[in-house]
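can you look at this prediction? I've put the sequence above it.
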Amino acid sequence: MNFGTSGGVAACDETEAARIVDAFLDAGGNIVDTADAYTGGESEQIVGRAVKGRRDQVVLATKAFLPQGPGPNDRGLSRVHLTRALEASLRRLGTDYIDLYQCHQWDDSTPIEETMATLDGFVRSGKVRYLGCSNFSAAQIVESQWAAQRTNATPFISLQPQYSLLARSIEAEILPACRKHGLGTLVWSPLGGGVLTGRYRRGAAPDAGSRMGRLKASALPMARAWADGLLNEPNLDIAGHVVETAAELGTTPAAVALAWVRHRPGVTSVIVGPRTLDQLHGNLAGLATDLPAETIEHLDEISRPAGAAIVNGMNTSPVAGPGRLGVAGEGR
């Protein structure tokens, strides 16, 4: 999401992006996820060039839904838009197939049967190998899988949901739906937009160069609202506990937050969005961190939504965590 300099919230130029991808693959990583809407398509172009020569090592994933122009067929999950979007993504990525093609959001204006039949055609043509979705509710997952079954089409195999100590709403219904219907999960924003790194403090304005500082200074109301939704009192309380836990364990707050997410029931993979090579190394170290059982229990407790019960290790509350967000997007 950060790759490119065409209006990204946290721009990363192509040279640094290539270093990040190379280091990630050298460390044993294999999934590189982007979307046609990231930095105006520049992200896909950079990713395509970065994996050239190592294409067979990469599970290349991208997404479609968000506007690509002003017209009524320039967005959504209709046959017209998805067909155009796939061809454009293939060109930008410089490849003749995409390993995981994902619906970025649900489309209320298109019958799900049309979407699933269109995606199935992509698989049958060899241009796409597997299908996934992002930011779908439990009901939308079920509707999609049933539609694929009814039309003898290819079903989804994965979901990209938001998940962190600050946003645990998927535990109530979405993770159980994924298990029931055979979807792996690639969770995004495990660091809560950077809040769980301990960079932000109560009563102090975020640094101008930080992610939250850039969001708060943005001309886009949605960006400012995103920052305000993250930097609230409950979230900062949780972040404070993470900082204290990291100090006790002799590690970083980011490592604690990533380790907690990685070990949660139902989580298949964790998406990180480094803007620099140093951030990547910190993320990789965090993903290799193991937490003591008592630490996990403590983090579970301090981040549990009010009124939530726990059944088989999963939160049954239908609401998001203390810092619940209503904005869809990849605030890695």
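Yep, it's here. Predicted, not measured: the structure shown is a model, and the values here were computed from it. Numbers count the residues shown, from 1 in each chain.

going by C-alpha atoms from here, please, whenever you check contacts or count neighbours.
Fine.

ok, G28 - how many residues close by?
G28 has 9 neighbours, counted by other C-alpha atoms under 10 Å.

please disregard the earlier target; I meant K52.
13.

next one: it from L93, what distance?
9 Å (C-alpha to C-alpha, to the nearest Å).

same question, R199
R199 is 34 Å from L93, by C-alpha to C-alpha.

more neighbours: the two, which one.
Per other C-alpha under 10 Å, whichever of R199 and L93 has more neighbours is L93, with 27 against 15.

hang on, isn't that one packed against E42?
No - L93 is beyond contact range of E42, at 9.6 Å (criterion: C-alpha atoms under 8 Å).

quick one, longest helix in the chain?
helix 233-249 (DSSP state H).

hmm, who's touching it?
Contacts to helix 233-249, defined as C-alpha atoms under 8 Å, 6 or more residues apart in numbering, come from residues 165-166, 195-198, 200-202, 252-253, 255-257, 295, 299, 302-303, 322-323.

ditto for stretch 23-43
The contact list for stretch 23-43, computed with C-alpha under 8 Å, 6+ apart, reads 1-8, 44, 47, 57-64, 66-68, 85, 89, 92, 277, 280.

for stretch 105-121, same thing?
65-66, 76-79, 82-83, 131, 133-136, 140, 143-144, 147-148, 151, 153-155.

can you show me the helices along the stretch 51-200 of the chain?
79-93, 112-125, 138-150, 174-181 (DSSP state H, counting those that start in this stretch).

tell me what angle the second one forms with helix 138-150.
Here helix 112-125 runs at an angle of 60 degrees relative to helix 138-150 (axes from the mean of the first three to the mean of the last three C-alpha atoms, to 10 degrees).

let's bring in a second one:
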Amino acid sequence: MRYRYLGDTGLSVSELCYGSFNFGGSAKFLGAPDKDWAEFGTVDDDDVFTLINTALDAGINFFDTADVYKNGMGEEFLGAALKKVRDRVVIGTKGRWRITDDPNDLGASRHHLFAAVEASLRRLNTDYIDLYHIHGFDPRTSLDETLRALDDLIRAGKIRYIGVSNFAAWHLMKALSVSELRGLSRFVCYQGYYNLAARDLEREIVPLAVDQKVGITAWSPLAGGFLTGKYKRGERPEGSRLANATAAESAPLTDEEQAHDIVDVLREIAEKRDASIAQAAVNWLLAKPGVTSAVIGASKPHQLEDNLRAMEWTLSEEEVARLDEVSEVPAPYPYWHIRTVGADRKLPGDVYP
């Protein structure tokens, strides 16, 4: 296993982060009784511990969950499985979304965050959370209130580092400015949707994160399974995530035909490397600026073992460039202008949107 520092902290985390989104066979969402989240995949209860032990044996020390995952089951399973190694692992969880019908069980207010953190601590069976994310922007609560609440939770020893997920660039930059102005703890991590078939994060979030030394953890590095190569052009197998509208919307492809072209190149590279398409896709992501870790969500032992083998090799610069080319999408204004006009001042290693 390889490790990287998370943002500008001294915290070392594995390049592969194991996510618990699909842990648990079934769970009802209290605010929507007919919802069981099965379209995103499930892991039978007995298999969860086997998978986590395999990840630990391979050197993974970074685990991701959220209170909303399977209505808290993700946190409960992770807490039980990691209890004996708690001091050796980094657990990240999130709060913001509703998991009950309580009108205040929502958002990034002081009221909700204090309650959500306490509930997550109970489910995780721990007295501290290593990394706590705001799971999405809350337009109703001021960033000052959110950051003061998080800073108080850090001072109380409930959480150690804070991050965000699914924020716009201006949301994150404004939050970092508020932290600096008020002398509050700052966000050190951004978790976002990023893969070869969806490179939107590169427009603003990646340059911002690199400039401000905020680590990036990428969820759905395989685009909901599309970048494993299991789909053929024009086909959406029954029962697959691509065939399920809700699941497909959770990991959208920028352009499905282009995504198939990307898989074709991944397949050529993988065959030459005696590796899998998924391994090549994960390696591309880990080669990109600002990325700390790829959040994998393997639901079967063979999938996890394949993901782990991605740590045994890396792409060459030529292979990365080839994948960059096939996955490139036209840059909207002002990004094409920045690239063109600003090229005369660019230095090696500069990250341009």
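Sure, I can see it. Note that the structure is predicted; figures quoted are calculated from it, not measured.

TM-score of the superposed pair?
With the length set by TM-score structural alignment, normalised by the length of structure 1, the two chains reach a TM-score of 0.88; 310 aligned residues with a C-alpha RMSD of 1.9 Å.

about what we covered before: can you redo the helices of the stretch 51-200 of structure 1 as TSV with distance to P72 of structure 1?
Shown next, in TSV, are the helices of the stretch 51-200 of structure 1 (distance: least, C-alpha to C-alpha, whole Å):
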stretch	distance to P72 of structure 1
helix 79-93	9
helix 112-125	16
helix 138-150	23
helix 174-181	30
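
among those, which is nearest A208 of structure 1?
Checking the helices of the stretch 51-200 of structure 1 against A208 of structure 1 by C-alpha to C-alpha gives helix 79-93 as the closest, at 32.2 Å.

point to the residue nearest the middle of structure 2.
The residue lying closest to the centre of structure 2 (C-alpha atoms, centre = their mean) is W219, at 2.8 Å.

what's that residue aligned with over in structure 1?
Aligned counterpart of W219 of structure 2 in structure 1: W188 (TM-score structural alignment).

correct me if wrong: that match contacts S269.
No - contact between W188 of structure 1 and S269 fails when scored by C-alpha under 8 Å: they sit 9.2 Å apart.

now the aligned partner of G229 of structure 2 in structure 1: how far from L231 of structure 1?
Aligned by TM-score structural alignment, G229 of structure 2 pairs with G198 of structure 1. Look at G198 of structure 1 and L231 of structure 1: by C-alpha to C-alpha, they are 11 Å apart.

equivalent analysis for T295 of structure 1, please.
T295 of structure 1 sits 24 Å away from L231 of structure 1, taking C-alpha to C-alpha as the criterion.

tell me which of these two has more neighbours.
More neighbours surround L231 than the other of T295 of structure 1 and L231, with 21 against 15 (other C-alpha under 10 Å).

so how far is A37 of structure 1 from that one?
In this view, L231 of structure 1 and A37 of structure 1 are 26 Å apart by C-alpha to C-alpha.

what's the answer for A18 of structure 1, then?
19 Å.

L93 of structure 1 now?
Counting by C-alpha to C-alpha, the gap from L93 of structure 1 to A37 of structure 1 is 13 Å.

counterpart of L176 of structure 2 in structure 1?
Here L176 of structure 2 is matched to Q145 in structure 1, going by TM-score structural alignment.

correct me if wrong: its match contacts L183.
No - using C-alpha under 8 Å, Q145 of structure 1 makes no contact with L183, being 9.9 Å away.

find the residues that touch each one of these two.
F156.

strands of structure 1, start to end?
Assigned by DSSP state E, the strands in structure 1 fall at 31-33, 59-64, 98-103, 128-134, 158-160, 184-187, 269-270, 310-311, 314-315.

quick one: which of the ones you listed is nearest E173 of structure 1?
Among the strands of structure 1, strand 314-315 sits nearest to E173 of structure 1 (C-alpha to C-alpha), with 9.1 Å.

ok, and the closest non-adjacent residue to the counterpart of G79 of structure 2 in structure 1?
In structure 1, G79 of structure 2 lines up with G48, judged by TM-score structural alignment. In this structure, G48 of structure 1 finds its nearest non-sequential neighbour in L93, 4.0 Å apart by C-alpha to C-alpha, 6 or more residues apart in numbering.

looking at structure 2, name the residue matched to the one you found.
Checking TM-score structural alignment: L93 of structure 1 goes with L124.

that match contacts E76, correct?
Yes - here L124 of structure 2 lies in contact with E76, judged by C-alpha under 8 Å, at a distance of 5.4 Å.

which parts of stretch 263-272 of structure 1 are buried?
R264, G266, V267, S269, V270, I271, V272 (16 or more other C-alpha atoms under 10 Å).

circling back: what's the spacing between the match of W219 of structure 2 and A27 of structure 1?
20 Å.

and for A225 of structure 1, the neighbour number?
16.

er, T15 of structure 1 I mean
T15 of structure 1: 12 neighbours (other C-alpha under 10 Å).
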